[in-house]
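Colleague: Mind folding the following:
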Amino acid sequence: MAAEKRPSLGDATRGRILYGGDYNPEQWPKETWHEDVRLMKAAGVNSVTLGVFSWAKLEPRPGERDFGWLDRLMDLMHENGVGVVLATPTASPPPWMGHLHPDTLPVTEDGRTEYWGGRQHFSHSSATYRRYAAAITEDLAARYGGHPALTLWHINNEYCTYDWSDEAAARFRTWLRDRYGSLDALNSAWGTAFWSQGYGDWAEIHTPRQAHYMKNPTQVLDFKRFTSDMLLECCLAERDILRLATPHIPVTSNFMPLWVGQDAWRWAEEEDVVSVDLYPDPRDPLGAQQGALVQDMTRSQARGPWMLMEQAAGPVNWRGVNHPKPRGLNRLWSLQSVARGADAVCFFQWRQSRQGAEKFHSGMVSHAGEEGRTYQEVKRLGAELARISGEVTGSHSLSDIAVLHDWHAWWAGAQDGRPSTRVDHADVLKAWHRALWEAHLATDFAHPDHDLTAYKLVVVPQLYALTDAAVDNLLAYVRQGGTLVSGFLTGVADQDDRVRPGGMDARLRELFGIRTLHEWWPLEEGETADCDGFRGTLWSEEIEKADDSTTEAVYKGGELDGLPAVLRRGRAWYLSTLPEPGALRDLLGRIAYDAGARPVLDGLPDLVEAVRRGDLLFVLNHGRDAVTVPVPGTHHDLLTGTTFRDEVVLGRRDVVVLRS
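Modeller: I've put the predicted structure just below:
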């Protein structure tokens, strides 16, 4: 039987880039709503998200419904040609729920209850919470499923709740029974022979609350898996209600970028539309690279176009010092997202709040109002997105390079008691992606179990824990002619965080030409390891090479003098240290070139990126100075109507979208 065809982002966009953001009109008097519509139309806004944090407004008392205000807003949006992404409000339960039902409140690791007054104050394991969430979702679907303004469903918001409560403990035990089947299997997986932790009754198992000393690492690993699964259960319960009522309307739930608590590979498989919130620091010189990483990852999870659900039009309110975006940066980063596959460019939020915890978080209409720089830049961006919509939406380009990432490997490698707390999975991932980005090489992301045969180069920044199937997949990729580059602390443990004999999977040691991995030598803050032509940071290793492997760089001086720092066996490379940024860029760039991977354009200046999406070429200048970029041939810029021959002049933070 053929698989059921699900709606996609294309069903919501209908050939245009969705442009708009979270709209919270319940914070404003009704006369402001009509002013909002006027400003939206002037700015080219064609989509707003309603209801994200409106549960107390929609259900002021248990079982009561107040939909009148939302009826008027849905009609108002439709009358003015603005589509609605309608949210279930379940990220922020009303105060009455926690007051009447304390079992719906999450509990922290040290046993403290988290109360209402903020948001995300719900226990994902609470049957009471789930019952109320299902009821409000059913009623929203019944009332608005046929409304002509509805284009997309948005479930909850930034799922990120941990819970160590008794409710969660009961669900955890059920989850563990399903995973292991027996206490003997659990005791084996958790290694409970250590420190007298053997369990003789399921009732003895709790969530890994505050302990006197270090906790059982595999129990903590399973708790992270359980948390991701419980949050996904909540999401799927609402999704299934919406799909039953409106099978033609796509459904999404927004990810936070590279958030540790959510296995986004698994979540993405369950969504019609993959969406993400993205907030690089405008003062960060690597902000564009952080954006590129998240965009590449989200596009890869979506396997095509995706939705930028939230970004800031100006400053945020949650950093220690919250800087505005300089002129042009909002446009630049928005178009960078489109270049990397976004078919929706949205903000939190439309109008900047005057009260509440986020009143200093920017909006598309800032406190300065219509005459403010933020809104004027929003208008320009809306006009430019409209110019390119018809030529860009729905298109998708694959890269020659895949970067491997897995949340389970991240969780396992982030335990207490490891060789160095300075080694952070996300930081290592960013360092490798930065090297490829600065070498102007386009990248996809992939899970270690994915089919990798289409890629000329696969890089593994760090995958501490690998299943046997994942190891076999990497071996098969190299056997079939692919080039593989791996960083340190890869393949150390299996899926239960059980260290592999020899400190690294034997098949991987053979692949990379490592006879013996004698010792890990982590580096202190500020300490480096001198190597041939570069300095290593963060980590080093005492490796004895196999006879048929090639040492590409050695350590110079110290205890590791003369030992391999970079090792190669055929098309498989192993880096036992983290080269400084320029050295890692040059090394990966050389390996990529030899593997047949090329930049989109040759001769790109620093801080300029060229990204191809379908038939269009985006060239973006992330620098503060004007640059001239060689682009052979004749090209037409869709943003300005300008024709360029053989070169493009880009001003500060400028962008062109070229059609040949």
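
Colleague: C-alpha from now on. contacts and neighbour counts both.
Modeller: Will do.

Colleague: How is H361 assigned, secondary-structure-wise?
Modeller: Each residue gets one of three states, and H361 gets coil by DSSP: H, G, I helix; E, B strand; the rest coil.

Colleague: Verify the contact between it and R319 for me.
Modeller: No. With contact taken as C-alpha atoms under 8 Å, H361 and R319 are classed as non-touching, separated by 10.5 Å.

Colleague: who's more crowded, the two?
Modeller: Just comparing H361 and R319: by other C-alpha atoms under 10 Å the higher neighbour count belongs to H361, 22 against 9.

Colleague: quick one: the residue nearest to R283 when sequence neighbours are not counted from H367, how far?
Modeller: Of all residues not flanking R283 in the chain, H323 sits nearest, at 7.2 Å (C-alpha to C-alpha, 6 or more residues apart in numbering). Counting by C-alpha to C-alpha, to the nearest Å, the separation of H323 from H367 is 15 Å.

Colleague: quick one more, to check against the first:
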Amino acid sequence: MNPTGEGGSVRLDHFYDKLSSLAYGGDYNPEQWGPETHAEDMELMREAGVNLVTLGIFAWATTEPTPGAYDFTWLDAHMDRLAAAGVAVCLATMTASPPPWLARLHPETLPVMEDGTRLHPGSRQHWCPSSPVYRRYAVRLTERLATRYAHHPALALWHIGNEYGCHISRHCHCEVSAAAFRTWLRERYGTVDALNEAWSTTFWSQRYSTWEEIHTPRAAPSFRNPAQRADYWRFSSDELLAAYLAEKEVVSRITPHIPVTTNFVPIAKTLDLFRWAPHLDVISYDSYPDPHDPDAAQRTAFSYDVMRGLRDGQPWLLLEQAPSAVNWRPHNGRKPPGRMRLDTWQAVAHGADAALFFQWRQSRGGAEKFHSAMVPHAGRETRVFREVTELGAELAAHPALLRSTPARAEAALLLDWPAWWALETDAHPSRVDYLDGALAYHKALYDASVPCDVVPLDGNLSAYRLLLVPHLYAVSQEAAARLTEYVRDGGTLVMSYFSGITDEHDRVHLGGYPGPFRELLGLTVEEFDPRADGTWAEEIRLEGAEQVVAYDWGGPAVTRHAYGDGTAWYVGLDPDPKTMRELLDRVRAEAGVGPAAEGLPDGVRVRTRVTEAGERIRVRLDHRDGSVAVERAAPAVPRAAPGALRR
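Modeller: Now for the predicted structure:
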């Protein structure tokens, strides 16, 4: 498929023209090393099959050691050296970690926590996303970089910032941020009266009379206004996006032929990635599964399904992973032999056109010196580097995979960041974890080797036979109507508990739970009844639905309701993995959704990619012994599109 938006397809052609096979390499930080090491780097990159590196991510202080005094000579040399070696560059704008001089000259650029604590240099991401001063300096550096390297033969891709929201995930609570929040609220609501209505400020005497009375949700004596907190999350995501867009505008204006990306961190509620996605020419992701986690493969698959869904199935880039151990967990287990290969092929199977690592050469000092790298401290004669070299050759042997697209799934899971933000505010009947819920539903399909796309509320739902909807707590009437239409037209929907409870402003839909979904589901939830052990339960009154599963103490827990030409299921509890699998196996069978391949043993997963010529390539991942098989697949048996099954 062709990427959409702002000439993205043309720009991506430039990126792909630099490659003859899947992109392979890592973060290259030559500023940490001297000339002898640089020469060895080129030799080892050729040996390892590296064809793409990210360059300059944390090099602002090296490039602008004092305000306005730029030194690009070091970067010129590395860009030229990489071009001569046939290695393309994803060039960073260097703005993720400002030099200490910026904080010294402008302490107002530093972020402030909700309790008033101001954060300082000495780490990274020590900047307020709303700060016009930070943005001015960041844009100035970006403009110099774009102008200097606009037509450099090594330049393949722009990398804006780095891991937005990784550390300042709750944005900032300084006065600059408070003013920016008020501006954002004015644009959203128009008047203070409209905001008061949306935030239900008659409760606890919170009514505002002027915009100036409104602040970010700072530390307070008790529960803070939940609608205010949900809006603050929206604002935080939008404000970080605005910082990204300020730099993107520069590179898009000066280098309109170069595509633009930034790397997202493992799935979190920080950023509404569906709002970000249209502003990236290609999605990039950093993946760090824990070798000690028995569920790591499924959690990783879920993340990759999200990345694939952000731009409707377009291939994406794995911009960071670890060759072996990381440095930031309490216990940093190494990847055993073969695990790096298996992890990489899992990303490719789920749509990645790049497999890069953090980082190329393991640092001698600094906070990440024990984070593994393609070239370990011990150098070339190591297991890790041997596996890196073997993997590079193996990926290069499959050029047809480049720019191929994953086969469209027949099942999808709905993911909605605004619902997530509203769900995880305070003072609810019980704690409900949105991500855990999404992972539980995804796992039942993953364990059955059933491909699953991840889609937004405004996505093309009609393309799917089966739609899983975990914990859609906050939903507008308009969005709820889209889900109702999906089922009426023949789709099969599975909705979990605590959905349809409030509108987009966290105001309860009156008339009985689950609000706009009562008719669709054929039931009313009279009361929530969470148990002392943390398990969820509720009193359900059937109004057309049939009981499928009962609670241990009686009463419907899982229901099924024929609606229009489709079927709506409701799950009023957290099934254990075995029960969830059995339930969704039944639902899948009724919906006509099958696995990627029949007869697969437990631990084996298969995914298929389709080349631009229509050839199908199947990747078989065996998580029992770590083996991988890449093979040509038989043409798909034509099946009726989901819409064709609907009367």
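
Colleague: Please state their TM-score.
Modeller: TM-score for the superposed chains, counting by TM-score structural alignment, normalised by the length of structure 2: 0.93, backed by 613 aligned residues with a C-alpha RMSD of 1.3 Å.

Colleague: Was I right to think the residue nearest to R283 of structure 1 contacts P315?
Modeller: Yes. Contact criterion C-alpha under 8 Å: H323 of structure 1 and P315 qualify, at 5.3 Å.

Colleague: Quick one: the residues in structure 2 that stretch 634-646 of structure 1 pairs up with.
Modeller: Aligned by TM-score structural alignment, stretch 634-646 of structure 1 falls on no residue of structure 2.

Colleague: For that stretch, measure first residue to last.
Modeller: Taking C-alpha to C-alpha as the measure, stretch 634-646 of structure 1 stretches 6 Å from start to finish.

Colleague: And stretch 286-305 of structure 2, by the same measure?
Modeller: The first and last residues of stretch 286-305 of structure 2 sit 14 Å apart, counting by C-alpha to C-alpha.

Colleague: who's in contact with that stretch?
Modeller: The contact list for stretch 286-305 of structure 2 (C-alpha atoms under 8 Å, 6 or more residues apart in numbering) reads 263-267, 318-322, 326, 333-335, 346-347, 350-351, 439, 442-443, 446, 452-454.

Colleague: which residues touch the residue nearest to the spatial centre of structure 2?
Modeller: For structure 2, the residue whose C-alpha lies nearest the mean C-alpha position (C-alpha atoms, centre = their mean) is I267; its distance is 4.6 Å. With contact set as C-alpha under 8 Å, 6+ apart, I267 of structure 2 has these partners: S303.

Colleague: Let me know whether my guess that it is in a helix holds.
Modeller: No. Counting by three-state DSSP, I267 of structure 2 is not found in a helix; it is coil.

Colleague: Which position in structure 1 pairs with it?
Modeller: Aligned against structure 1 by TM-score structural alignment, I267 of structure 2 finds its counterpart in L258.

Colleague: Just the buried residues of stretch 46-66 of structure 2, please?
Modeller: Residues 47-64 are the ones in stretch 46-66 of structure 2 that count as buried (16 or more other C-alpha atoms under 10 Å).

Colleague: out of the residues you listed, which are inside helices?
Modeller: Members of these lying in helices (criterion: DSSP state H): 47-48, 60-63.

Colleague: among those, which two are most distant?
Modeller: The most widely separated members of those are E47 and A61, with 31.2 Å between them, by C-alpha to C-alpha.

Colleague: Quick one: neighbours of V133 of structure 2, just the number.
Modeller: When neighbours are defined as other C-alpha under 10 Å, V133 of structure 2 has 16 of them.

Colleague: which residue lines up with it in structure 1?
Modeller: Across the alignment, which pairs residues by TM-score structural alignment, V133 of structure 2 is matched by T128 of structure 1.

Colleague: what's the answer for H505 of structure 2, then?
Modeller: H505 of structure 2 is assigned D496 in structure 1 as its aligned equivalent, the criterion being TM-score structural alignment.
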